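K.L.:
predicted coordinates and the sequence they were generated for:
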Amino acid sequence: MGNYLEEGKKFLDTVMYYYDKAAKHTGLPQGLLERIRNCNSVYKVYFPVEIDGEIHNIEGIRVQHSLHKLPTKGGIRYSPEVSEDEVKALATLMTFKCAVVNVPFGGAKGGVKIDPRKVSEKVLEKVTRRFAAELIKKNLIGPSLDVPAPDYGTSGREMGWIADTYMTFKFGDTDAQGCVTGKPVGIGGIRGRTEATGLGVFYGIREFLNYEDDVKKLGLTTGIKDKTVIIQGFGNVGYHSAKFLHEAGAKIIGIAEYEGGIYNANGLDVEAVFKHRKETKSILNFPGAQNIENSLSMLEMECDILIPAALENQITKDNADRIKAKIIAEAANGPVTMLAEQILLQKGIVIIPDLYLNAGGVTVSYFEWLKNLSNVRFGRMGKRAEEKSYGKIVDTVEALTGKHLSYEERSKIVQGSDEEDIVRSGLEDTMIGSYQEIREALKQKPELGDLRTAAFYIAIKKIALSYQLMGIFP
């Protein structure tokens, strides 16, 4: 238990260090900086749940970091390692993450101290519904107040249970589905949410690699093609990050998981590894790959891009000096500690920070929330109108050229945008525009020094502006 608490405190200290490092460049009043820095509220609850005929008291935490915009937004994780400091750190990151990608939410986070791998689905449902009821009683959940989402140890299934519980309490509220995001599509979820964080990681890495001046300093060429990649974590985020990078021509040479890792210098077939793990419950013994017993050692292997997509505090002062990657792309929250970052930056390694790179999930959650409030599927009203418009253009081209397209060719050209197309377009635009803002801030203020500090800097400035425009601070 002590080690869990220590890790949570270390993570919170790291986030605060990054904040303070950027805040000193803003020139904002100290009182305003303290308001932006500190969590607004922490709610802890212990609730009884019957498990196998015995009463167990479960601890739940919900932290709302900032109310400069409502609702607040952040996932709920299930883990025996959940601690108040860890949840506070994650809620704080969410505030700045939303600001960086221009999503109009305040930051929040939640946690329930339970190991979802060691209890039945029936028990998980009991715990989830009871925790949701506790949040409802305290007015700590709702489409205009605080909107949870999946996180480590949770999924669309748990969000469905929370949504159903909320709608039972708030019967007749037509906005009730917006109380959580990351739901299954059949109950108000949005197409494209499952892969959103991993796809956002892909867009972010691709955008960084588009700038020749930046990649040349690392001895790399522009573009994703043939870049060697090692990924730690093959869950939802790690798998989708690997999938999209692989499809774009990158070589995924290593994948690390808690049971061990696999390595092939010529590249791994991501879909085949995914299928293998589904069938065998492990990535180990994948045909043509070398098993690596100590998966943490894979962080130290040579590659162009290292993607930590597991948990926080994975790269520390103890292993940072042995990292050989040219780019660390933080798909997880807080995988690099503050002492490790200092070592990595001195070595000239570029870190694409978590508060930008893994913001794809909250961006698409925002789209889902908008869909729930409008009560209409994206694309429903405009898709056929688009197709008719494109069809007229094709008709004109055919008339002018005297040539005619086949039915299949015509269908591909005139197809209107459905929900998934719109979601991916919105996510791509968000990741491109946000990276350009971060890069421009670093260009205008080189004393910021690195991408993370630049990202925190622009986030702090945006949040400060919100407070100032509300008249709370001069």
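P.N.:
That came in fine, so what should we check first?
K.L.:
can we go C-alpha only for contacts and neighbour counts from here?
P.N.:
Fine.
K.L.:
which stretches of the stretch 351-474 of the chain form helices?
P.N.:
Assigned by DSSP state H, counting those that start in this stretch, the helices in the stretch 351-474 of the chain fall at 354-357, 360-374, 383-401, 407-414, 419-444, 451-469.
K.L.:
and the comparison structure, right after this:
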Amino acid sequence: MEMANCVYDNNNDLLQSTFFQVERAATRMGLDPGLLKVLKEPKRILTVSVPLRKDDGSLDVYQGFRVQHNLARGPAKGGIRFHQDVTLEEVIALAALMTWKCAVVDIPYGGAKGGIICNPKELSTGELERLTRRYVTEISIIIGPEKDIPAPDVNTNPQVMAWIMDTFSMQHGYSIPAVVTGKPLEIGGSQGRNEATGRGCVYTIEEAASGCGLNLAEATAAVQGFGNVGAVAAACLNDLGCRVVAVSDSKGGVYCEGGLDIAEVREYKERTGSVVGYPDATPITQQELLALDCDILVPAALENQITEANAADIRAKIVAEAANGPTTARADDILQQRGIMVIPDILANAGGVVVSYFEWVQGMQHFFWSKDEVNRQLRRRIVSSFREVWEIAQRERVSMRTAAYMIALERVKKATLLRGLFP
């Protein structure tokens, strides 16, 4: 397997880490340097000012972004996050990751991402709605069903997507459900969309476990990030007989050697706002969770969680990246050298964009699928993509991440060359 030393060691810059992974795969492929420049650069960057009248009558102004990275394979696709730590560089990196994610699972989209620098926990529901609607008004010049289709991300949900759809529709005078995915079912959402990212991640874990000879019914798992994605992944692993021994959220974590009752933990968090304090479990920090002696580790929180500083502490056999960019470039090399299989984010968490694609197709056709059909098609797409990446990794003796990027780059390269440069 690939064990080349990583020359990039800035653990805090997701953009540079993403560039590094792209360049590594491009070098392995012998990609033309000029074409690589084209594939790395974002096509369009929009920065907007988002004024908001607060509930007390005062005015505030927030900064928002929408980045379209690449459109060679189809309209842009990517989530919108509301978080106080959002930066333009982060949004550019996440848009690029969406390009490669869509390509590796072979759906006809390019990559995009959006965000507003804000702490939604400090905003009322009314303030959040007004902020969302004004942001959508500002970015409406570049979004649309054939141009750029937003979706949920950190701190956004089906209700926020409903506001986006309604705002865009009001501007055009008729309902346009396909402008956004991750909507409530009542206004054109898809069955299975809310669970898609976590469920898709577990499909990749099943394939990885099979390849590694690991029996999931006898395995243990820890999940960092017990939000929508992590909670679903934990529940799916539990359903497969896997013993989930630890989970965490932004406030802390809990551990139980005998395994947690995931349904009870979800109910407890819904009632209290956190997994912290869950009875019959031991408190645990985020770093302690990452270092647990378990078979499967699912980082499902934010980026840069596994770094050069703690990579040597990871004891899991499989790391399934349910979050975007949870492992830095140098940490990735360390895990590879230690024989730990890392299922890269652009494959492990692609279930969300796959079912977003299904939702978009259903919205464009005004014809909707059953949940069983959605999950069947999701499994088919994820399993097929995993096996393609696995085959390249074995044949070329590279990591799963480099193999995934090689496949993605090849597909975007072909689309770019076939379309040519205009004018």
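P.N.:
It's in. Every value quoted in this text rests on a predicted model; they were computed, and no experiment measured them.
K.L.:
tm score of chain vs chain?
P.N.:
Once superposed, chain against chain, the TM-score is 0.95 (TM-score structural alignment, normalised by the length of the second structure); 412 aligned residues with a Cα RMSD of 1.4 Å.
K.L.:
coming back round to it: so which of the helices of the stretch 351-474 of the first structure gets nearest I292 of the first structure?
P.N.:
helix 354-357 (26.4 Å; Cα to Cα).
K.L.:
run through who's touching the closest one.
P.N.:
93-94, 96-97, 100-101, 200-201, 204-205, 329-334, 431, 434-435, 452, 455 (Cα atoms under 8 Å, 6 or more residues apart in numbering).
K.L.:
still on that earlier bit, pick the most deeply packed of the helices of the stretch 351-474 of the first structure.
P.N.:
helix 354-357 (a mean of 26; mean count of other Cα atoms under 10 Å).
K.L.:
corresponding residues in the second structure for it?
P.N.:
Using TM-score structural alignment, helix 354-357 of the first structure lines up with residues 345-348 of the second structure.
K.L.:
ok, average deviation of the matching stretch from the first structure?
P.N.:
Superposed on the first structure, stretch 345-348 of the second structure shows a mean distance to its aligned partners of 0.3 Å (mean Cα distance after the TM-score superposition for the first structure).
K.L.:
how far away from the center of its chain is that stretch?
P.N.:
In terms of Cα atoms, centre = their mean, to the nearest Å, the centre of stretch 345-348 of the second structure is found 7 Å from the chain centre.
K.L.:
which ones are touching the closest residue to L131 of the second structure other than its chain neighbours?
P.N.:
Leaving aside its chain neighbours, L131 of the second structure sits nearest to L52 (5.9 Å; criterion: Cα to Cα, 6 or more residues apart in numbering). Contacts for L52 of the second structure (Cα under 8 Å, 6+ apart) come out as 59-62, 127, 130-131, 134.
K.L.:
these in helices, which ones?
P.N.:
127, 130-131, 134 (DSSP state H).
K.L.:
tell me which of these is nearest to A329 of the second structure?
P.N.:
Distances from A329 of the second structure to those, taken by Cα to Cα, are shortest for L131, at 35.1 Å.
K.L.:
map that closest one onto the first structure.
P.N.:
So, by TM-score structural alignment, L131 of the second structure is matched to V127.
K.L.:
again, but for E373 of the second structure
P.N.:
Using TM-score structural alignment, E373 of the second structure pairs with I422 in the first structure.
K.L.:
kindly report the same for V247 of the second structure.
P.N.:
Aligned by TM-score structural alignment, V247 of the second structure pairs with I255 of the first structure.
K.L.:
for I315 of the first structure, see how far away that match is.
P.N.:
16 Å (Cα to Cα, to the nearest Å).
K.L.:
which one's more surrounded, the two?
P.N.:
Using other Cα atoms under 10 Å as the criterion, I255 of the first structure and I315 rank with I255 on top: 29 against 24.
K.L.:
secondary structure element holding that one?
P.N.:
strand 251-257 (DSSP states H and E).
K.L.:
which position in the second structure aligns with A108 of the first structure?
P.N.:
A108 of the first structure maps onto A112 in the second structure, by TM-score structural alignment.
K.L.:
wait, doesn't its match sit right on V67?
P.N.:
Yes. Counting by Cα atoms under 8 Å, A112 of the second structure touches V67, with 5.4 Å between them.
K.L.:
which neighbours do these two share?
P.N.:
A95.
K.L.:
of these two, who's got more company?
P.N.:
A112 (34 against 28).
K.L.:
roughly how far does the more buried one sit from Q68 of the second structure?
P.N.:
In this view, A112 of the second structure and Q68 of the second structure are 4 Å apart by Cα to Cα.
K.L.:
and for I45 of the second structure?
P.N.:
6 Å.
K.L.:
these two: who's more crowded?
P.N.:
A direct count of neighbours by other Cα under 10 Å for I45 of the second structure and Q68 places Q68 higher, at 30 against 17.
K.L.:
residues contacting the more buried one?
P.N.:
By Cα under 8 Å, 6+ apart, Q68 of the second structure lies in contact with 42-45, 76, 95, 110-113, 148.
K.L.:
map it onto the first structure.
P.N.:
Checking TM-score structural alignment: Q68 of the second structure goes with Q64.
K.L.:
hmm, back to that, count the neighbours of the match of L131 of the second structure for me.
P.N.:
23.
K.L.:
then N319 of the first structure?
P.N.:
There are 15 residues near N319 of the first structure, going by other Cα under 10 Å.
K.L.:
was I right to think L32 of the first structure contacts I463?
P.N.:
No. Contact criterion Cα under 8 Å: L32 of the first structure and I463 do not qualify, at 9.8 Å.
K.L.:
residues touching the aligned residue in the second structure for Y435 of the first structure, list them.
P.N.:
In the second structure, the residue paired with Y435 of the first structure is F386, using TM-score structural alignment. F386 of the second structure sits next to 204, 207, 347 when contact means Cα under 8 Å, 6+ apart.
K.L.:
take these and lay them out in a markdown table including distance to Q21 of the second structure.
P.N.:
Output for the contacts of F386 of the second structure, formatted as a markdown table (distance: Cα to Cα, whole Å):
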| residue | distance to Q21 of the second structure |
| --- | --- |
| T204 | 20 |
| E207 | 23 |
| L347 | 14 |
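K.L.:
got the contact list for I463 of the first structure?
P.N.:
Contact analysis of I463 of the first structure by Cα under 8 Å, 6+ apart lists 36, 68, 99.
K.L.:
ok, it to I262 of the first structure distance?
P.N.:
Distance from I463 of the first structure to I262 of the first structure, by Cα to Cα: 43 Å.
K.L.:
and for stretch 147-167 of the second structure, what span of the first structure is it aligned with?
P.N.:
Aligned using TM-score structural alignment, stretch 147-167 of the second structure spans residues 145-165 in the first structure.
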